[in-house]
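J.: Next come a sequence and a model predicted from it.
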Amino acid sequence: MNRRTTFKSLVLLTTGSLLQPAKIFSRESTLWKSRLSRHFLSTRIDPELPEEKRLPFGWQGFSVAGERPALLRPTLPVNLQAGDGLLLRCSVAIDVREEKVVRARIAGTQEELGHFDIRYAAVFQVFDLEIAPLFLPAINQHGIELSLERGENPMWFFAATPGYRDRDNTFLPQLLAYPKDEIDREEAFIRQMCSLNSIQPFGWMEGCVLDGLYQMYKRKKHRKARRAIKGHFARFFDRQDNFIHEDPRSRPLDNKIGTIESTQPFSTLARLEPDHPVFTEVLKFWEERTQPDGTVTDHYSVTAEGSYTIAYPMAVIGKQRGDKAMMEKAYAQILLRKTMLVQDGDIYLRYYPKDDSRKYRNWARGVTWYLLGMVRTMAALHDQLDVSEAAEEVARVAKMVIPHQLKNGLWPCFIHEADIAPDNSGSAGIAAALATAVHNGWIGQEYLPFCRKTYTTLLDQLTPDGLLQGVAQSNKVGEALQRSDYRVTSQMGLGLMAQLYAAL
């Protein structure tokens, strides 16, 4: 069979506009056991995008601007069973680099439904607003008006045109009706993961999801997870093997690799398509960013992300190719970061060699990138290289993080500061790394109860349809936002939760 047959067939199913629903969404929609239902809202389509911006996958969107509100109307009357809840959902279509407030009202009235608080959001980020059922008759009759009350630039959301039929798409504007008393949260979580509803911008965010899907397939034998991996990659690679994606600012970046954070997904692609032509560019990119001391970095700093986004995929590719030099270089990435990012036992996200400074002390996701990248790299290489030095560091970090775990199994966003709100993504990632280390024998079984406690609490943090809430926002604007109580819903966090699920 042709090397690309599987991807090509999936491209036919999944590329194109939202007018062409992908089967990966709709095949299983009738298996949803809950009364949960999505009621899509129609709106205008804005064909003119901001300069140099692009929506992913040829999808469509609408904007909300200061003097141009948007009207959302149910495509069919929405009915709600007694006792059920109702959410208004919109999903981000263009990267956000400011704080915005989008107000929702009954159209043609001053009756307020609430507002979306949107700060520095990434594409595909979902925002939900709880709607009181008493407003439903007016919504059916008049629709919902969205207006921008804070923000300099228009707010862009994904949109569907009339006639859209996919019943299980989380990204379109919708009213989500859900039963409050009969939700199987683990089923909902698995369902969302094993679909296109978990897709993220290509790079570290999508890498977390793909890694979660791969671990679900490898460890839990979820065949639908493997199909979802292929469906995700079919969105980013066309039939001619072109690499189609946008950079973190929603600018087209086709057939290019942007930063070291962009290469994490290739750890999963290498397992499905080891001879894909994109790896020529990946290896070239790493070589160009190799510093004299051997560290692969961007710009002027060494980051913890590199353990997960550089060392891990490099280890997988090196092992597949039997390239000992590449495997040694991958292992060196985690040891170099151990030297540069650890000070007085604490783990820092960034190290700046120019002035020997460090930032983001014990930031939960930074600890995740450092530790999860380390154990994933070791898991790929332990039968090829001596990884004992890294194993000692894993054991040290395990002992360091456990005292900081909160009673509910989560970790604060800065794990040594108990008065800061937890970050569910960092908590999932730390616990996933610990559970993986237990599985590989690098730490003892006594750590598993701490990991199970994390997972149990995360199940209670899911939306009714299975997305992870309580996640610290993308780190675009410094520590202040991370230290605040502001938290979001994130498929990236869901991917880290999936890795924890698979490791238990």
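T.: Nice, I can see it.

J.: Only C-alpha atoms from now on, for both contacts and neighbour counts.
T.: OK.

J.: From start to finish, how long is stretch 474-487 in a straight line?
T.: Stretch 474-487 has an end-to-end distance of 10 Å (criterion: Cα to Cα, to the nearest Å).

J.: let's bring in a second model and compare:
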Amino acid sequence: MASTTAVHPDVHAPSVPFPADKRTPLDWSVAPVTAHSEGAPTLLEWPRAVAPAAGRLRLFVACDLRAAVRVEARSARTGRLLTTYDIRYPDCHQPYDAPLTPKAAQLALAEGILLRLAEEPSDSADPAADPPPTLWIFAGSQAPPERRPVLLLDRTATLDPPGALHRTLTGIGSVQPFGWMEGCVLDALYDLAVTFPRDGLARTALSEHLALYFPDGTLRYEDPRGRPADDRVYGIEATLPYAVLAKLNPLDPALSRAIESWRVRTDDTGCVKDVPTTAEGSYTVAYPMAAIAHRTDEALREAALRQLHSRRERLCTGTNLHLRLLPDGTRVYRNWARAYSWYLLGLVRTLTELGDEADTAGLWDEARRVAALALSRRNTEGIWDCYLGEPETGAETCGSAGIAAALALGTEQGRFDTFREGAAALRAWEALAETYLTEDGWLSGSSPSNKGGEELQRGGYRMLSGVGNGLMGQLGAALVRLGAVKDWTQP
């Protein structure tokens, strides 16, 4: 696999106000990409002393967008279309790559690139329709280099993709929106630090990530829509990071914020939820509850178990697992790969934290049942399709990494079979690392966040995934502890 040369451009953007009800993440600088009718394009300019080659132009989204847009990248002087981005319902910190031919890269370096949102042709557009919404990307000196636009030019040297994954994870460039997304990365960094005690990079990155969101002990972040949510928990997905906080410091006063958020979201049966009951809660609620309880807080321990029982009762029907149970009784996202990931990873991690007690035995049985279902529904690559058992929906890597991580962690606990679940986790790692890890350590082949609905999930749209990186890190660390793979963090 070819390595890359990364070349950052200077960015010149039009003056457009950031949405008044939102905040730029982490106070990093941003730039707008607008439609032609909304103002000037954003200009990227590179130094001239770079030899062109085929490659990719990468952008990172800086603000949640509840829409699909197409970005055109044109040469700045001649206006030639060099590449386009198909961006659908992006989350903050989401990377997007667009390919460049050698000729396109040469033009980009010689002329610069103009970024603009594409609009519908005038003969087919509704004249009264609004222009595409502004897309915000990270850019400028107050954003770290890992978040700025970058031209990635292919070179000839080879690079180990798992090693690149480690370098990507153990830097500020792996940061994700606070909540379930950042929690997946924090778990990976914690696992890497424990698995490799001398891995100073993982420990440093863990500290740096937490310092971004907990400056001076206060919680400062934006909710999934980009609105400030300081010192409060926006929903059940936001409490996953507290699992690592509890492991690092069981007496951290910040833990009380998570406990209070669970209290106010507990229904009359003891299930902590937002409006629907979701599979995410097995991982984002039950697991941090168990980490905080740490086998001594009996009330939290019982609450953690209750989350798992409630979700088994509400989300499982026969051999099917659903992501959500809606208030009207409708279940949706049947056998979605990431629903399996959250449900099974939550079971395994929660029960591991609670220890080997009689009250966990039935739930370990449930974990083995769901693991067996997952194994029976693998695709020919040894990973999982976006909807398990529905190959027409296509392979989905983020959910696959999460399912495999749960299988490896359960095998490590002696609850799954080494030659069945353990071997399946190893095969998934090998398939994902060989085929889907980019040369600079990003997991490709992930479906987008589910805010675009099931139609988007089923349509085959794929992208890079920071959450997938975190789940891959968890999987890889567990496989090293099992002795199934060598130390992949070393070059």
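T.: All right, it came through fine. Keep in mind that what you see is a predicted model, and the values were worked out from it rather than measured.

J.: got a list of what whatever residue of the second structure lines up with residue 318 of the first structure touches?
T.: Applying TM-score structural alignment, one finds that residue 318 of the first structure aligns to residue 293 in the second structure. Residue 293 of the second structure sits next to 300, 301 when contact means Cα atoms under 8 Å, 6 or more residues apart in numbering.

J.: ditto for residue 228 of the first structure
T.: 24, 194, 195, 196, 213.

J.: I'd guessed the fourth one sits against residue 24; true?
T.: Yes: using Cα atoms under 8 Å, residue 196 of the first structure makes contact with residue 24 at a distance of 6.8 Å.

J.: related to what we said a few turns ago, I'd like to know how far the match of residue 318 of the first structure sits from residue 383 of the second structure.
T.: From residue 293 of the second structure across to residue 383 of the second structure, the span is 34 Å (Cα to Cα).

J.: same check, this time on residue 352 of the second structure
T.: 24 Å.

J.: next one: residue 270 of the second structure
T.: Computed as Cα to Cα, the residue 270 of the second structure to residue 383 of the second structure distance reads 35 Å.

J.: who has more neighbours, these two?
T.: residue 383 (28 against 16; other Cα atoms under 10 Å).

J.: The first structure: which residue goes with the more buried one?
T.: Match for residue 383 of the second structure (TM-score structural alignment): residue 410.

J.: List the members of the contacts of residue 228 of the first structure that persist in the second structure.
T.: For the contacts of residue 228 of the first structure, the subset whose aligned partners also touch in the second structure (both residues aligned by TM-score structural alignment, their matches' Cα atoms under 8 Å) is 194, 195, 196, 213.

J.: Most neighbours among these, which one is it?
T.: The most crowded member of those, judged by other Cα under 10 Å, is residue 213 (32 neighbours).

J.: Identify the residue of the second structure aligned to that residue.
T.: Alignment note (TM-score structural alignment): residue 213 of the first structure maps to residue 189 of the second structure.

J.: Then residue 272 of the first structure?
T.: Residue correspondence to the second structure (TM-score structural alignment): residue 272 of the first structure is matched to residue 248.

J.: Helices of the stretch 1-150 of the first structure, start to end?
T.: 5-14, 23-26, 136-142 (DSSP state H, counting those that start in this stretch).

J.: In TSV: the ones you listed, plus distance to residue 53 of the first structure.
T.: Below are those laid out as TSV (distance: least, Cα to Cα, whole Å):
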stretch	distance to residue 53 of the first structure
helix 5-14	22
helix 23-26	26
helix 136-142	32
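
J.: I'd like those helices as a markdown table, with distance to residue 158 of the first structure and mean neighbour count appended.
T.: Shown next, in a markdown table, are the helices of the stretch 1-150 of the first structure (distance: least, Cα to Cα, whole Å; neighbours: other Cα atoms under 10 Å):
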| stretch | distance to residue 158 of the first structure | mean neighbour count |
| --- | --- | --- |
| helix 5-14 | 16 | 18 |
| helix 23-26 | 16 | 19 |
| helix 136-142 | 20 | 16 |
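
J.: Between those helices, which one is closest to residue 307 of the first structure.
T.: Taking Cα to Cα, helix 5-14 is the member of the helices of the stretch 1-150 of the first structure nearest to residue 307 of the first structure, at 28.6 Å.

J.: Where does the closest one end up in the second structure?
T.: By TM-score structural alignment, helix 5-14 of the first structure lines up with nothing in the second structure.

J.: now do stretch 246-262 of the first structure
T.: Mapped onto the second structure using TM-score structural alignment, stretch 246-262 of the first structure covers residues 222-238.

J.: next one: stretch 425-442 of the second structure to chain centre, how far?
T.: Taking Cα atoms, centre = their mean, to the nearest Å, one finds stretch 425-442 of the second structure lying 15 Å from the centre of the chain it belongs to.

J.: buried sites along it?
T.: The neighbour-count criterion (16 or more other Cα atoms under 10 Å) identifies 425-430, 432-433, 436-442 as the buried residues of stretch 425-442 of the second structure.

J.: who's in contact with it?
T.: Contacts of stretch 425-442 of the second structure with the rest of the structure, by Cα under 8 Å, 6+ apart, involve 1-4, 159-168, 381-383, 397, 400-401, 404-405, 407-408, 443-445, 464-466, 469, 472, 475-476, 479, 484-485.
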